[in-house]
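**Q** mind looking at a prediction? Sequence and model below.
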Amino acid sequence: MIEWHQTTIRFSKFFVITIGLFLQACGFSGDKENQDSIDWSYETPNTSVEMEYGINMCDYDLVLDTIRSGDTFGELMNKHKADYQKVIQATRSYRTVFDLRRIRKGRPYRILKSKDSLNKAQVFIYENDKLNYTLVDFRDTVEVSRKQRPYFLVEKEYAGEIKSSLYMTLDELGIDQNLSLSLSDIYAWSIDFFRLFKGDKFKTIVRERYLEDGSYIGIDGITAAYFEHKGDSYYAFAAKVDTVSGQIDYFDEKGNNLRRTFLKAPLKFASYRISSRYNLKRRIAYYGNRVRPHKGTDYAAPIGTPIIATADGVVTEARRKGGNGIYAKVKHNTTYSTQYLHMRRLNVKRGQKVRQGQVIGWIGMTGNTSGPHVCYRFWKNGRQVDPLKQKLPAAAPIDKSYANAFFNYVQSPLNQLRCIDYDFERLNFDTSRLSYITPETTNDTQQNQS
């Protein structure tokens, strides 16, 4: 587990309700085209150019390269004269830190070698991605750790009007298209993002991550959002409802939880299409176009696409049987159960507890099926019903003891959302609202005595 130590530069708006409720709101607006105008040197910590990864690079000979096809960690370390016993210790510690056998072709790495006559490898640094890296330290005790670079959190405002799809609209505006996934997660229970209308609108207050050199590395989260769909307004405000697990829910301006007891689909948005709906009079090609009731909803997706539980529950069946192929059935309470057919492989066992959104299997073509999909079946009081027509119960609203604090908090981001212009052309960036994040690696480190 990584502990985060945050130093706020000048000012960053954070609101905390003790005993369980944490909410955040900051205001930035603009687009990525103007991000080069930001002065990223503003009040950043003074660090020597020789210091990287917490190591004085001048003390070592540096090997800078990328992983090639066929390269292995052991062979690389042997080539650069690392201590054999320490290499063995490092590879055995991967199970709880990083599997050193999974270094990927094309990823950059660095090897720091001693400047003496032995010129032995002392440190191996593998770049997992732009933000994360794995450091294998052979000096003294063997240490394997996964770490993150310091980065800036910047909050920005984005807005737009749907022309065809949210994904295409974001692309045309030059906004990170992953924002569509974030918004679809927030509104998964209230808006069908495959059925957006031309003229639908959105506004968001987004936290983005940037490295010290100004490189954009992705969305950190959404503080608040507004979506106008078919003339109806949907607000969303982030609240950390569990300080232990870090669970964040989104609530509307009235304190109602946007999350429902059930997700609308057993697959993530953008990974599927509905190929067949619940229809008791459907003619099925697989059975010679005879009328045969189809009591499920088919979600087509590529083989291997993760299938997720639509609600918390207990697995009552997980097996292979006839036309169902490989499937799982989950009991959620005394009223509702769900079933997931035609899997390629199961990821759960009978009697196992599952959480909403947990991967329970993968798309396949087992049983009676003409193409890769999951047949999602929804049971209410022992009878199969159309899941898309059910009025599903909502999750708990804001606790009454937090209500006043929540409504006081909401006013600021609510007013901020209302002031966002749909035709934004410039970046209104306030350097007084930069947050500089320095992650410290703690529990993701293993040490072995050499």
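**A** Thanks, I have the structure now. This structure is a prediction, so every number in the text was calculated from the model and none was measured.

**Q** every contact and neighbour count from this point should use C-alpha atoms.
**A** Will do.

**Q** which SSE is Leu170 in?
**A** Assigned by DSSP states H and E, Leu170 belongs to helix 166-173.

**Q** ok, second structure coming up, stack it against the first:
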Amino acid sequence: MNITIFPTGKGGSESAVKYLLSDTDHEGKKRSVLPEILFGDPNTFTEIANATMRLHKYTSGVIAFRDKESVTPEQITTLIETFRSTFLPSLQVDENFADFWVMHKDKENIELHFLYVNTELSSTQQLNIHPPGEKNIQFFNTFVSVMNDNFGFAQVVPDPLKISLKPFEAKSPNGKKDKKAKNDFAQVLHSEIVGGFITNRNQLIGYMKKNGMDIPKIGDDFITVRLPGAKKNTRLKGPLFRKDSEYAQLVNEHHQSKIPKFLTPDEAQSQRDKLIHHIEARAAFNQRRYLTPRPGAKRTYKPFKKASGAAKDHAETTVPTNVIRSALEEQLTQLKEQSDPATKLPTANLPHHIARRQNQQERDGPLSGVMGAGAALGGLEAQIGSLSMQYHSLLLRLASAKGHRASQIKNQLMALEQKLIALNLELVKKKLQAQDLPKPTIT
């Protein structure tokens, strides 16, 4: 799986919502499978997104699975919840942020499209789940790495040729009607470079000029071109267009990107530690910016009153690292437990997965069965506790909700009830299994 954030979000959000729910794709072709709404309401999202006067009203992106990557409906729900708690830690859906999730399956793979309003709901300040900067890019890349490792999928290895040649696939030389022409030119460039006929940037520039491209500007790390039939110049950046690029090395990286890569146990743990560090930093930022009252600050509504004995207000607490780690591990465990053996790929029998299991068993020793059962029980109890708090919060909101919003909350309550029933049954089952486990002997 991989995550892509689209360069959209300006103006009204109606067009984005309409596209996600349309029965035709971006080329106007009829979808073989109709879109499915997973979370959120299209009308409510549009109203909230358009309420701000900011130019950038929403963020649009997609979690895309590769053709042979299979996930269950339960895993999809948990993945979305993990995405929320990762990139919006300390914030609550419908209380602090609004999102809209739609699943597309018409391309023979699963795509989870999402829209996020760029406004924090209680303070009306700007909220951006994907702010600019290398640190944020690393945050998203680390999340993808951890998720792929947890699902048993191969890692996403960047192909420098695909990255560099993507602008040719995004802009047609002869307008949108001539898609074949743009694809053909990208394929020709790819073949020439991989075949060793274009071995440096100067040869690339010469080849492009011979094929009718005007190149008005050349920089150290970019070239600016006018594609045939285009009205504006396009700046091309990437490995191929840097002055000092070694094309032989880029071709080698291109071939390496086609070989499936899986993380070692040490690499997997390193990625999890990095992800926790990113979440911790984002949580601290959210606490300061959105959850700490400021003198004279105006809020659009008063937070609901909590029941006696409930946790303190957001502004009075910080999220410890061990809590973030525990929550993440619980979600990752849940994703594994929700896999469907009937549809799961046979990745469990791959050599690196077998070696990892054996390594883990050697570390755990004879206590692993008992400890694993205890962890499973603790995880279920934590889930039930968390869902119970959500259920109680929704009940409080329902008391003052009306019309469509009340119907929405009732549907959420029904869904939570089903989850709680299923989890409680699972908890009883796990407790019975734990009673049958052999007790460890001490010598």
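**A** In hand now; what should we look at? Not measured: the values here are computed from a predicted model.

**Q** care to give me the TM-score?
**A** The TM-score (TM-score structural alignment, normalised by the length of structure 2) is 0.23; 168 aligned residues with a C-alpha RMSD of 7.4 Å.

**Q** what helices or strands is the strand or helix carrying Asn252 of structure 2 leaning on?
**A** According to DSSP H and E, Asn252 of structure 2 maps onto helix 247-256. Counting contacts by 3 or more C-alpha pairs under 8 Å, 6 or more residues apart in numbering; DSSP states H and E, helix 247-256 of structure 2 packs against helix 160-170, helix 179-194.

**Q** next, the angle helix 160-170 makes with it.
**A** Angle of helix 247-256 of structure 2 versus helix 160-170, following axes from the mean of the first three to the mean of the last three C-alpha atoms, to 10 degrees, is 90 degrees.

**Q** and helix 247-256 of structure 2 with helix 179-194, angle?
**A** Using the same axes, to 10 degrees: helix 247-256 of structure 2 against helix 179-194 is 110 degrees.

**Q** would you mark the buried spots in whichever helix or strand comes after helix 247-256 of structure 2?
**A** Counting by DSSP H and E, the next helix or strand C-terminal to helix 247-256 of structure 2 is helix 265-290. Neighbour counts over helix 265-290 of structure 2 (16 or more other C-alpha atoms under 10 Å) mark 265, 268, 271-272, 274-280, 282-284, 286-287, 289-290 as buried.

**Q** helix 265-290 of structure 2 - contacts with which helices or strands?
**A** Looks like helix 265-290 of structure 2 contacts helix 73-87, helix 134-151, helix 321-337 (3+ C-alpha pairs under 8 Å, 6+ apart).

**Q** re earlier: state the next helix or strand along the chain beyond the helix holding Leu170 of structure 1.
**A** helix 178-186.

**Q** can you mark which positions in that following helix are buried?
**A** Across helix 178-186 of structure 1, burial judged by 16+ other C-alpha under 10 Å covers Leu179, Ser180, Leu181, Ser182, Leu183, Ser184, Ile186.

**Q** so how far is Lys203 of structure 1 from the first one?
**A** Which is Leu179 of structure 1. Distance of Leu179 of structure 1 to Lys203 of structure 1, given as C-alpha to C-alpha, to the nearest Å: 11 Å.

**Q** and the last one, by the same measure?
**A** Between Ile186 of structure 1 and Lys203 of structure 1 the distance is 13 Å, computed by C-alpha to C-alpha.

**Q** again, but for the third one
**A** Distance of Leu181 of structure 1 to Lys203 of structure 1, computed by C-alpha to C-alpha: 15 Å.

**Q** next: His342 of structure 1.
**A** 39 Å.

**Q** quick one, which of those two is more surrounded?
**A** His342 (28 against 23; other C-alpha atoms under 10 Å).

**Q** picking up where we left off before, for Val188 of structure 2, which of the helices and strands packed on helix 265-290 of structure 2 is the nearest?
**A** helix 134-151 (30.0 Å; C-alpha to C-alpha).

**Q** elements contacting that closest one?
**A** So helix 134-151 of structure 2, by 3+ C-alpha pairs under 8 Å, 6+ apart, packs with strand 2-5, helix 265-290, helix 321-337.

**Q** run a quick neighbour tally on Ala318 of structure 1.
**A** Every residue meeting other C-alpha under 10 Å relative to Ala318 of structure 1 is counted, giving 22.

**Q** test my guess that it contacts Lys331.
**A** No: using C-alpha atoms under 8 Å, Ala318 of structure 1 is not in contact with Lys331, being 11.9 Å away.

**Q** got the end-to-end distance for stretch 137-153 of structure 1?
**A** 29 Å.

**Q** quick one: Asn2 of structure 2 from Ala64 of structure 2, how far?
**A** Noted for Asn2 of structure 2: a distance of 5 Å to Ala64 of structure 2, by C-alpha to C-alpha.

**Q** check contacts around the closest residue to Gln383 of structure 2 other than its chain neighbours.
**A** Ranked by C-alpha to C-alpha, 6 or more residues apart in numbering and with sequence neighbours excluded, the top spatial neighbour of Gln383 of structure 2 is Leu423, at 8.0 Å. Counting by C-alpha atoms under 8 Å, 6 or more residues apart in numbering, Leu423 of structure 2 touches Leu380, Gln383, Ile384.

**Q** name the residues of the host helix or strand of Leu423 of structure 2 that come out as buried.
**A** When elements are assigned from DSSP H and E, Leu423 of structure 2 belongs to helix 403-436. Buried positions in helix 403-436 of structure 2, judged by neighbour count with 16+ other C-alpha under 10 Å: Ala406, Ile409, Leu413, Leu416, Leu420, Leu423, Leu427, Lys430, Ala434.

**Q** ok, of these, which one's closest to Met371 of structure 2?
**A** Ala434 (9.9 Å).

**Q** tell me who's in contact with the closest one.
**A** Val370, Ala373, Gly374.

**Q** how much space separates Asn286 of structure 2 from Glu280 of structure 2?
**A** Counting by C-alpha to C-alpha, the gap from Asn286 of structure 2 to Glu280 of structure 2 is 10 Å.

**Q** hang on, I meant Ala64 of structure 2
**A** For Ala64 of structure 2 relative to Glu280 of structure 2 (C-alpha to C-alpha), the value is 26 Å.

**Q** Phe139 of structure 2 too?
**A** In terms of C-alpha to C-alpha, Phe139 of structure 2 sits 11 Å off from Glu280 of structure 2.

**Q** swap in Ser145 of structure 2?
**A** 18 Å.

**Q** out of the helices and strands packed on helix 134-151 of structure 2, nearest to Arg356 of structure 2?
**A** Shortest distance between Arg356 of structure 2 and those, using C-alpha to C-alpha, is found for helix 265-290: 6.5 Å.

**Q** got the angle for the closest one vs helix 321-337?
**A** For helix 265-290 of structure 2 against helix 321-337, the angle between stretch directions is 120 degrees (the same axes, to 10 degrees).

**Q** quick one, helix 265-290 of structure 2 and helix 73-87 angle?
**A** 60 degrees.
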